[in-house]
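1. sequence and predicted structure are below.
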Amino acid sequence: MKRKSILALLGAACMVSAQAKPQAPLKFDASKSAKSSLTMPDGRIVHYTAYTKQYFVSQVEDSTYQYLNVFVPEGATEQTPIFVRTYIGGYMESTAGYPQAADASGRALAEGYVLVIPGSRGRRSTVKQGKQTLYTGRAPKGLLDLKAAIRYLRHFDRELPGDTEKIIIDGTSAGGAMSALVGATGNHPAYAPLLKAMGAADERDDVFASVCFCPITDLEHADMAYEWLYGGTASRQALPEVQRQLTEELAAQYPAYLNSLGLARPDGRALTADNYRDYIKELLIESAQAAKDAGANIADTLGFSFSAEVAFQAPINGGVGQPPAPAGLPFAPRGMRRGAPQQGEYITGLDLEKYLNYVVTTQPLKGVPAFDSYQVDGAEASGENGLFGDARGSDANFTPWAAGKTGAKLSAELLERVRLMNPMGFIGDAQATNAPYWYLRHGARDRDTAFPIVINLAAQLRKHGRAVDFKLPWNRPHSGDYALNELFAWLKAITR
């Protein structure tokens, strides 16, 4: 089936559901406003005006989610950046909420940004049509809601303070993936008929910057990446033979995909399957070294190796500086410090397999497959299988490999929905307006998706000239909105 036909079917499906609940024309209701304040952790009080329950489409399918809340701090002008915080998790539905002092939403207000918190449909959101329950948020509807929210902000630019040329979107986990999608797919015509059917504003939906914490993205290749990285760990090797075989099959597919991307390191050297693990080690060493320099204790049991301790010890109480006493001596010669050798200042290497086994001890790995698991070797459906299900509430495989294991074949319509949910293919697409600035973080012990997923995202963006600030922060599990001083210093620099 040709792509135009697929998009027509998707648009028609949206139109049918939209026509079931006709709504008033798109509008901004200034009467839904109230003065309020937020007390920050440091005691500062931030005063703002809240404009709540502003529906961002005229054909509202799910009135519980398809609106946004806007929070305008005192002193905001037309030049004030706009910070859009989505609370999507697990590709589930997300209600338009209120600023939280402890996360980036409250910090954005305190920094003077106009804050927007949009609702969005998700894989479990439903509405009743007569006796029938319809699932309203199957892919790509959650993304469409975020795009419609961005368009709404531009449509009512005159009614609200804030610079719509400086829109920043922030999300974590599946929300981080959505942030990446919004940043990568701006104004792409593939989404246009779907947005039109919803009654979204006829405006641009590109953004200035995407902040993505631990994005669960590139779902078509996430299972391959997971087993390629973690397949050699003790927990994977202890699985029953059938599951070990699945692990090996998936892992074997990943090198060809890595090589097909044509990626490079920041210094321009080619990044291939042959040197990729070395690059992961470099990133982890860089992360651990930064933490060690800040005073963290990095245990050598994690797989790191260290330089020898510096030979010269600073004089103490007027004494002459000397190296420490060798390990095992029953006494310390005069002028030498007694005790076991200390770690050197620099991390010089990493046993990656040892480190990955450590990561697994902090949280068990996901099953096999980790993402497209539905009916593969009798496994239950994952949240991602629900994401690609239909309006009746079904689960669905979304990779040809998993579908083949169940004796099924993916439809052209489903493959198109999968494409619309992967930012990788839209980065560098001439029809898309990619965000120029990206802030990517994935914790150094986050096993919810494999390190290569976000590493590839960063490399793909750099390949196409986008400015990327990327790290694997030390000792961070699957989480977001941390190191806010660092994040907002970056935002200040790019919006200046």
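-> Thanks, I have it. Numbers count the residues shown, from 1 in each chain.
2. only C-alpha atoms from now on, for both contacts and neighbour counts.
-> Will do.
3. surely Ala396 meets Asn385?
-> Yes - under the criterion of CA atoms under 8 Å, Ala396 lies in contact with Asn385, with a separation of 5.0 Å.
4. okay, one more to line up with it:
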Amino acid sequence: MASQFPAYEKSLGLRNPDGSRLTAATMLDTIEKEVIRSAETYLQADPAHTIPPLGGTFEITSGAPGGTPTTKSYVNDWIDVDTATDTVRSVDMAKYLAFVATQAKLKTTPAFDAVGVHGNTTSGTETDLFGPPTQTYMNYTEYGWNHNDVAGDGSGIDDTGLTWKQYTAKKSTTVDDQVHLINPMDFIGTSADTAPNWYVRHGTRDRDTAFTVSVNLDRALAADPQVRNLNHRLAWNQPHAGNYDVPEAMAWIADTVRKAGNPLAPRHLG
């Protein structure tokens, strides 16, 4: 899968705000800049906001809603901050990514399409959403399909005798259409109607969704002329979650609606 990423990234044809091409080779530097922007935005938003010095500790509390929270300490060995100017001196990306990976056990590969792969029979994942209604699940990635080895599940080369490319080439196949319909990258920047307003957040401690996902989404949206209001940022020190920025998100929505005005007003109706 890793070997296929450079070609995929190149096929997107994305660029960074400075005009440079976003490729597999430049992705790590791009993510580093986003991490720095996240940290500096956090520090400058409130005088009470601090980041531990190098050698200091992050105290991180985690736990599912309704459960018992747990707090763990992590040594800061990856980000150096100038407290006088609230700016970031440096980020060690290798140590940063290692820090992210220590938050919790990582998902198996491929993260959201691992059912049936290498004997995995645990269902209940995104894989359940794909395939015909007569099947519990169907692998929806080329890797997952070609590496499915659970006999009798109706998915993979072992049951169909067809590789992913051969299976999706059949007119009767629907799984590739399903994947197409849920992938925003297939529609952004095309003749499709793209929403003009976007608010995108992705935690800097999120070990479930790759940082490449939100970065690619942001760059694609920025290049779409239909998008007029794009607010993307890595949310500082936040995990894989969605309720950490409700006041900020609601304020953004209120401001966006206010600026849009009355949709029934004459100027909107033409």
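-> Perfect, I can see it now. In this text, all values refer to a predicted model and were calculated from it rather than measured experimentally.
5. now what about the TM-score between them?
-> After superposition, the two chains reach a TM-score (TM-score structural alignment, normalised by the length of structure 2) of 0.72; 212 aligned residues with a CA RMSD of 2.0 Å.
6. okay, and the common contacts of Ala396 and Asn385 of structure 1?
-> For the pair Ala396 of structure 1 and Asn385, residues contacting each of them under the criterion CA atoms under 8 Å, 6 or more residues apart in numbering are Tyr374.
7. of those two, which one has the most company?
-> Neighbours per residue, other CA atoms under 10 Å: of Ala396 of structure 1 and Asn385, the larger number sits with Ala396, 23 against 20.
8. the more buried one matches what in structure 2?
-> Taking TM-score structural alignment, the alignment pairs Ala396 of structure 1 with Met138 from structure 2.
9. same deal with Val454 of structure 1?
-> Correspondence of Val454 of structure 1 to structure 2, assessed by TM-score structural alignment: Ser214.
10. these two touch, right, its match and His202?
-> Yes - the pair formed by Ser214 of structure 2 and His202 meets the contact definition of CA under 8 Å, at 6.8 Å.
11. ok, those two, which is more surrounded?
-> Here Ser214 of structure 2 and His202 are compared on neighbour count by other CA under 10 Å; more neighbours surround His202, at 23 against 18.
12. where does the more buried one fall, helix, sheet strand or coil?
-> Per DSSP: H, G, I helix; E, B strand; the rest coil, the local secondary structure of His202 of structure 2 is strand.
13. aligned to it, what sits in structure 1?
-> Residue correspondence, TM-score structural alignment: His202 of structure 2 in this structure matches His442 in structure 1.
14. contacting residues for its match?
-> Taking CA under 8 Å, 6+ apart as the test, what His442 of structure 1 contacts is Phe213, Cys214, Pro215, Phe451, Val454, Lys471, Leu472, Pro473, Arg476, His478.
15. so it versus Thr172 of structure 1, what's the distance?
-> Between His442 of structure 1 and Thr172 of structure 1 the distance, using CA to CA, to the nearest Å, works out to 10 Å.
16. what do you get for Ala12 of structure 1?
-> 31 Å.
17. looking at structure 2, which helix is longest?
-> The residue-count maximum for a helix in structure 2 (DSSP state H) belongs to helix 24-45.
18. list the contacts for the residue nearest to Thr399 of structure 1 when sequence neighbours are not counted?
-> The spatially closest residue to Thr399 of structure 1, leaving aside those adjacent along the chain, is Glu220, at 5.7 Å (CA to CA, 6 or more residues apart in numbering). Shown in contact with Glu220 of structure 1 (CA under 8 Å, 6+ apart): Phe398, Thr399, Val418.
19. okay, and which of these map to strands?
-> Judged by DSSP state E, the contacts of Glu220 of structure 1 include no members of strands.
20. any of these buried? List them.
-> Those of the contacts of Glu220 of structure 1 that meet the buried threshold are Phe398, Thr399, Val418, by 16 or more other CA atoms under 10 Å.
21. from those, which land in helices?
-> Judged by DSSP H, the subset of the buried ones among the contacts of Glu220 of structure 1 located in helices is Val418.
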